[in-house]
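> Predicted model follows, preceded by the sequence.
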Amino acid sequence: MKRFIIMMVGKTHSGKTSFAKELENSLEQAVMIDQDTHAFFLQNHYPKLIPKTGSNDLKHAITQTIVDYTVNETDAHLILSNANLERSSRTRLLNYYQEREFTSIIVYFDLPETLLRERIARGNRDAVILRTVSSFEQVLDRQMRLGKAEEPSADEADHLLVIRDVNDLGYIMVKILNTVQN
């Protein structure tokens, strides 16, 4: 069976997790990996183990264990729902899967900053998982500074799909389902 790695790329509040959940529900053999879930788990059950500064190595280890199990012990496709904004990190992740003969799809959420700021203002996401900043506004500010230099390009994956408008969501979902199921 041909296996896929489907990587969501985009700024905070762009809809990556919602889209990934819907995709996971639409694909019979797919597992969504979301580090925010692991961060909430640690915050709720092991808050004393969360470092005050530096990398959250425990969160990354939990994520990697789940990924390794999924890759090595199942036939499932993987859906990664993280920001994945830095090209070097995306490349490292995609190389891991391509070495294991996964076909890669990047779904890039390139929505207007004004929409993201509106969503943050209206939203009620718990900021407890944020460690280096105190709000999602600050997360978006930092992500905006990364700018266009880190946008995904067609040479990074087997397929690159771009969502520039919320009206693109349905079309992109169908395109992914057709690609994976055929």
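Thanks, I have the structure now. Numbers count the residues shown, from 1 in each chain.

> contacts, neighbours, all on C-alpha from now
Fine.

> What segments of the chain are helices?
Counting by DSSP state H, one finds helices in the chain at the ranges 16-26, 35-45, 57-73, 87-98, 113-122, 136-146, 169-181.

> any idea how far residue 143 lies from residue 124?
20 Å (C-alpha to C-alpha, to the nearest Å).

> who has more neighbours, the two?
residue 143 (17 against 8; other C-alpha atoms under 10 Å).

> what's near enough to touch that one?
Contact analysis of residue 143 by C-alpha atoms under 8 Å, 6 or more residues apart in numbering lists 11, 85.

> go with 10 Å
10, 11, 12, 83, 85, 86, 137, 150 (C-alpha atoms under 10 Å, 6 or more residues apart in numbering).

> what about it, distance to residue 76?
Using C-alpha to C-alpha, one gets 31 Å for the distance from residue 143 to residue 76.

> does residue 19 really touch residue 171, like I thought?
No - with contact defined as C-alpha atoms under 10 Å, residue 19 does not count as touching residue 171 (12.0 Å).

> Second structure follows, compare the two:
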Amino acid sequence: MKRLAILTVGKTHSGKTTFARELERCLPESVVIDRDDLAGFINTRYESLLPKQGANTLKDALTRTLVDYAVHESEKHIIMCNNYSNREGRLRMLDWFHQKGLVSVLVYFNLPDELLYSRIASSERSTAILRKSKSFDVVLTRQIADLQKGHAEPSTERESEYLFVINDSDEVPGTIQKIVQIAGGKSM
């Protein structure tokens, strides 16, 4: 069995978490590590430990601990669910997974910004995960600006062993089937 490290890449409300949870359901022996879940946990339980400014180093440390544990203490496929728009950080993470013998899969969500704003408008998602922004509209606007300024970069084929680009939500089931097949499982 190939052991996979799957990273979802994309803007807020593009469907990364929904995809990750469905993939986890279809891919035996997999675990989702969702940084939004970790942020919500930290922001509601350990707010006093959060850095006053700068990067959320507490969330980063918790993520590293969970990933390290999943890699070394389990045989599970790892599904990393977050924005992962910074190429340098993505490459560091992928390199680490490669060193540990995992096969890398990137799933890049490239949905139209208008659709994402529409999803935000009708979303009931809690803003408890947010630390710097007051709303997901602000998060999306910042993510779009980061892409335009070159601070964030879309995924490319050179970064991982497998790359899937989701341009439409209808592509999700087929992408999940292909990833299950890569892992050596049967398609659903």
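Thanks, I have it. Everything numeric in this text was worked out from a predicted model, so none of it was measured.

> now what about the TM-score between them?
TM-score of the superposed chains, computed with TM-score structural alignment, normalised by the length of structure 1, equals 0.96; 182 aligned residues with a C-alpha RMSD of 1.2 Å.

> hmm, back to that, out of the helices of structure 1, which gets nearest to residue 3 of structure 1?
helix 169-181 (8.0 Å; C-alpha to C-alpha).

> Mind giving me the packing neighbours of that closest one?
Applying 3 or more C-alpha pairs under 10 Å, 6 or more residues apart in numbering; DSSP states H and E, we find helix 169-181 of structure 1 packed against strand 3-10, helix 16-26, strand 102-109, strand 159-163.

> As TSV, those with distance to residue 40 of structure 1 and mean neighbour count would be great.
Below are these laid out as TSV (distance: least, C-alpha to C-alpha, whole Å; neighbours: other C-alpha atoms under 10 Å):
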stretch	distance to residue 40 of structure 1	mean neighbour count
strand 3-10	20	24
helix 16-26	14	17
strand 102-109	24	22
strand 159-163	27	17
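
> Including distance to residue 49 of structure 1, could these go into a markdown table?
Output for those, formatted as a markdown table (distance: least, C-alpha to C-alpha, whole Å):
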| stretch | distance to residue 49 of structure 1 |
| --- | --- |
| strand 3-10 | 28 |
| helix 16-26 | 25 |
| strand 102-109 | 33 |
| strand 159-163 | 37 |
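
> what's the burial count for residue 138 of structure 2?
Residue 138 of structure 2 - counted by other C-alpha under 10 Å - has 12 other residues nearby.

> The helices and strands packed on helix 169-181 of structure 1: which one's closest to residue 70 of structure 1?
Between these, strand 3-10 lies closest to residue 70 of structure 1; by C-alpha to C-alpha that is 11.3 Å.

> Quick one: average offset of the closest one versus structure 2, please.
The superposed strand 3-10 of structure 1 is, by mean C-alpha distance after the TM-score superposition for structure 1, a mean 0.5 Å from where its aligned residues fall in structure 2.
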